[in-house]
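In: Below: sequence and its predicted model.
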Amino acid sequence: MTDEAARDPAALIATMGQHARAAATVLATAPTHAKAAALNAAATAMRDDRAQILAANRDDVARAQAAQLSGAMLDRLTLTPARIEGVATGLEAVAALPDPVGTIIDRSERPNGLRLSRVRVPLGVVGIIYESRPNVTADAGALAMMAGNAVILRGGSEASASNRALHACLLRGLEAAGLPAAAIQLVPTTDRAAVGAMLAAAGLIDIIIPRGGKGLVERVQADARVPVLAHLDGINHLYVDRAADPEMARAIALNAKLRRTGVCGATETLLIDRAFANPRPILSALIDGGCALRGTPDVCALEPRAVPATAEDWGTEYLDAILSVALVDGVEDAMRHIAAHGSHHTDAIVTEDAATAERFLAEVDSAIVAWNASTQFADGGEFGLGAEIGIATGRLHARGPVALEGLTTYKWQVRGNGQTRA
């Protein structure tokens, strides 16, 4: 890297983009076993370097605490031995997945004898801009590379030491497998101008995927000159139907909200059918579990420890132990509420009525819709995808957990025997 590139964020990203483009050309035809070997070697390196990774993460957490970051941000930032093992296991899981590159999606033959096929190919160079979660360094690097893409990672300054430690393990994996180091690059500066340079890098970066808070995603979507794959909010709903099993509803509500409050799959609004037999045990269990409830007047009448909800609460992604709660008049009213206030991320119904459940699954327009399951299953690993690069809530290219297949596109291959068009 030249001195100019080191000083100038635009020059830096241009240089990284050129190196990534060259690496992407190699990765597009790299054999599956080489890509898998790189990830398995990186997983071993993470286990070997666990002490160093934890030490780096402690430095990041200490700085974040001094800067008074929120509890949700601290939870996302913090690494533990179990979380590092989870990251390493995730790399191995991705390595074991079927390689989508080269998969034939479909074939056909035209009346004139032309044989057509659609074949999966990598996207090319993927840019990931993310905050807080150092595990994204490993997950995004692994998924992009396994799908045949080069990736440029720009993590948040609050996780800079952790990101560097994890990235070093990925580089050792690439080296062990004989793949180019530029396949997975980490932007070495925390200068915010580097983000702007990535967003303007049309021709060098093929797609940008932001992972972070609403402010980050809004900026990326507003300023990017490169296609963006993103979700803005995770305003997820859990609807307890009149035909719900009470104990199942209580258990799912507790898990959906409180298992980890800072993840994008956490439930932010609980809707309960007015005809449901007894909502009080669910409300009491949530408050006893440490969750603050913001409810409609009838909810506050049922549970005096709840506080009145405001209009803003229904559109708020708390990422904290806070839950909006409303009583609704059946599934149709619940779906109206979700349509008005949801973010098309993840919504769930608890009911023993199969017809009501199937209606909910069919009519709720979200990337993930669940029946009798926690919204916290909104995760690529839980979907058997090994890991995810994010949850996409749009309608183009990919939707829901974006893993290997979501990081590919396709091209048409046409095979003929001399046909010419009249």
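Out: Sure, I can see it. These numbers come from a predicted model, not from an experiment.
In: okay, CA-based contacts and neighbour counts for the rest of this
Out: Noted.
In: Look at residue 403 and give its secondary structure.
Out: Secondary structure, DSSP: H, G, I helix; E, B strand; the rest coil: residue 403 is coil.
In: Give the burial count for it, as a bare number.
Out: Applying other Cα atoms under 10 Å, we find 28 residues neighbouring residue 403.
In: What residues does it make contact with?
Out: Neighbouring residues of residue 403 by Cα atoms under 8 Å, 6 or more residues apart in numbering: 143, 380, 385, 386, 387, 388, 389, 390.
In: The first one - nearest residue in space that isn't next to it in sequence?
Out: So that's residue 143. Leaving aside its sequence neighbours, residue 143 sits nearest to residue 404 (Cα to Cα, 6 or more residues apart in numbering; 5.8 Å).
In: Pretty sure that neighbour sits against residue 149.
Out: No - counting by Cα atoms under 8 Å, residue 404 does not reach residue 149; the two are 10.1 Å apart.
In: Neighbour count for the two, which is higher?
Out: residue 149 (30 against 26).
In: take a look at this one as well, against the first:
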Amino acid sequence: MSLITQIANDTANAAKTLAILDEATKNKVLAAMAAAIRDNQDEIVKVNTKEVAEGKQAGLDDAMLDRLTLTPARIEDMAAGIETIIELADPVGQERSIMERPNGLQINKMRVPLGVVCMIYEARPNVTADAGALCFKSGNGVILRGGKEALQTSMAIAGLLQQVLREHDLPEALISVIPDPDRALMQELMEQVDTIDVIIPRGGEGLIRYVTDNSKVPVIQHFKGVCHLYVDKDADLDMALELLINGKTQRTGVCNALEGLVVHQAIAGDFLPRVNKMCQEKGVTVHANEAAASYFDNADVIGDDEFGEEYLGLEIAIRVVKDYDEALSHIHKFGSHHTEVICTQNMDAAKHFQRAVDASAVMINASSRFNDGSQLGLGAEIGIATTKLHAYGPMGLESLTTEKYVVTGNGQIRE
């Protein structure tokens, strides 16, 4: 039996024991996991610092290095994220009544774990803790296949979680790690149809397309974030500027950062000079259509077919549109179903925008940066799904379960 098959089998077998574990025990284990991460912060930083230095030598771009880097504050966020999960209700075993049939059968639905979740990710060592904790509380075994850039950091974090599992007499295979980033092993992992229930890739466009194209196991895509802010003719321009600054410059290498700004022509003359000043102060490179470029000192003029880039840096694409309908058309064409924002004081337009735009989160007068599991009250997230089966948006505990029918009768037989 190969290493991959053995790991998949061990995780599937371990998941059977977790599916019936009570919530109090789960929360006790999660508290110990959070404490282990917090208590071993220095060791995690030491390993991570070495990998970040190696990443710089290997020429990783700034966005990748940002995702790879774990500071004490980010490690504290990991621990706090696990503690937030403790406060959330365990979805496993929850029932809801569907109906009582005329023959007396009571039809209910019960939430159950997916089974075994496989995470394939690159340069995101925090995923190790987030996925491990979320899958544990939602009753799933998890197999973690991190990229070579963050392998040692991921294994250090996973080792702490596995130690906690052993201390509580639980199989460490509940949180399994592929110790070798070899692409051939990843391909074998994606063929484990008998033991892995779903694969979730997180990383660059190339990784997600490769997994989607080659996996025999169902895939939930967590695709790129080409997120837009549309500033309507009825916008509060002070608010719009703050939303732009936060969405574009607070943290550039994340999927919920803004990559596009769409501005109604009626307010472009008042708003874009302020945007120009902000971009100069913050060092933001501007790519713009001709109508927008005239308001900027050093804009790169681009054609209508050149929008839709995920820059993951201090760059943004700006377009002036003639009206609301053209703004919608732009977002429909160039958005990536991740996060879209409208800034307006016209609530009719705002509500129409929320209904019309197809994205996992649609914001009215709020930063794109809020499309995040912790910010939406889910605790940590396993990722932000940009496909709709079976989840859309940040995937928390409930998204890691499904429902089965449970039927109660008193001897009924079908005629």
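Out: Yes, it's here. Computed from a predicted model, the values in this text were never measured in an experiment.
In: and the gap between whatever residue of the second structure lines up with the residue nearest to residue 143 of the first structure and residue 378 of the second structure?
Out: Mapped onto the second structure by TM-score structural alignment, residue 404 of the first structure lines up with residue 397. From residue 397 of the second structure across to residue 378 of the second structure, the span is 7 Å (Cα to Cα, to the nearest Å).
In: Over to residue 405 of the second structure?
Out: 25 Å.
In: Kindly report the same for residue 174 of the second structure.
Out: To residue 378 of the second structure, residue 174 of the second structure is 22 Å away according to Cα to Cα.
In: More neighbours: those two, which one.
Out: Set side by side, residue 174 of the second structure and residue 378 show more neighbours around residue 174, with 28 against 18, by other Cα under 10 Å.
In: can I assume the more buried one is in contact with residue 16?
Out: No - with contact defined as Cα under 8 Å, residue 174 of the second structure and residue 16 do not form a contacting pair (9.6 Å).
In: Could you look up the SS state of residue 73 of the first structure?
Out: Look at residue 73 of the first structure: counting by three-state DSSP, its state is helix.
In: how close does whichever residue in the second structure pairs up with it sit to residue 253 of the second structure?
Out: In the second structure, the residue equivalent to residue 73 of the first structure is residue 64, according to TM-score structural alignment. Distance, residue 64 of the second structure to residue 253 of the second structure, using Cα to Cα: 7 Å.
In: Surely residue 137 of the second structure is in contact with residue 93?
Out: No - applying Cα under 8 Å as the test, residue 137 of the second structure and residue 93 come out as separate, 11.9 Å apart.
In: okay, the two: which has more neighbours?
Out: residue 137 (30 against 17).
In: what sits against that one?
Out: 23, 26, 27, 30, 85, 90, 397.
In: Map the third one across to the first structure for me.
Out: So that's residue 27 of the second structure. In the first structure, the residue matched to residue 27 of the second structure (TM-score structural alignment) is residue 36.
In: How about residue 106 of the second structure?
Out: Looks like residue 106 of the second structure aligns to residue 115 there (TM-score structural alignment).
In: and that match, how many neighbours?
Out: Residue 115 of the first structure has 15 neighbouring residues, counting by other Cα under 10 Å.
In: Relative to residue 374 of the first structure, how far out is it?
Out: Taking Cα to Cα as the measure, residue 115 of the first structure falls 46 Å from residue 374 of the first structure.
In: what do you get for residue 410 of the first structure?
Out: Distance from residue 410 of the first structure to residue 374 of the first structure, by Cα to Cα: 34 Å.
In: So between the two, which is more surrounded?
Out: Between residue 410 of the first structure and residue 374, counting by other Cα under 10 Å, residue 374 is the more crowded of the two (26 against 17).
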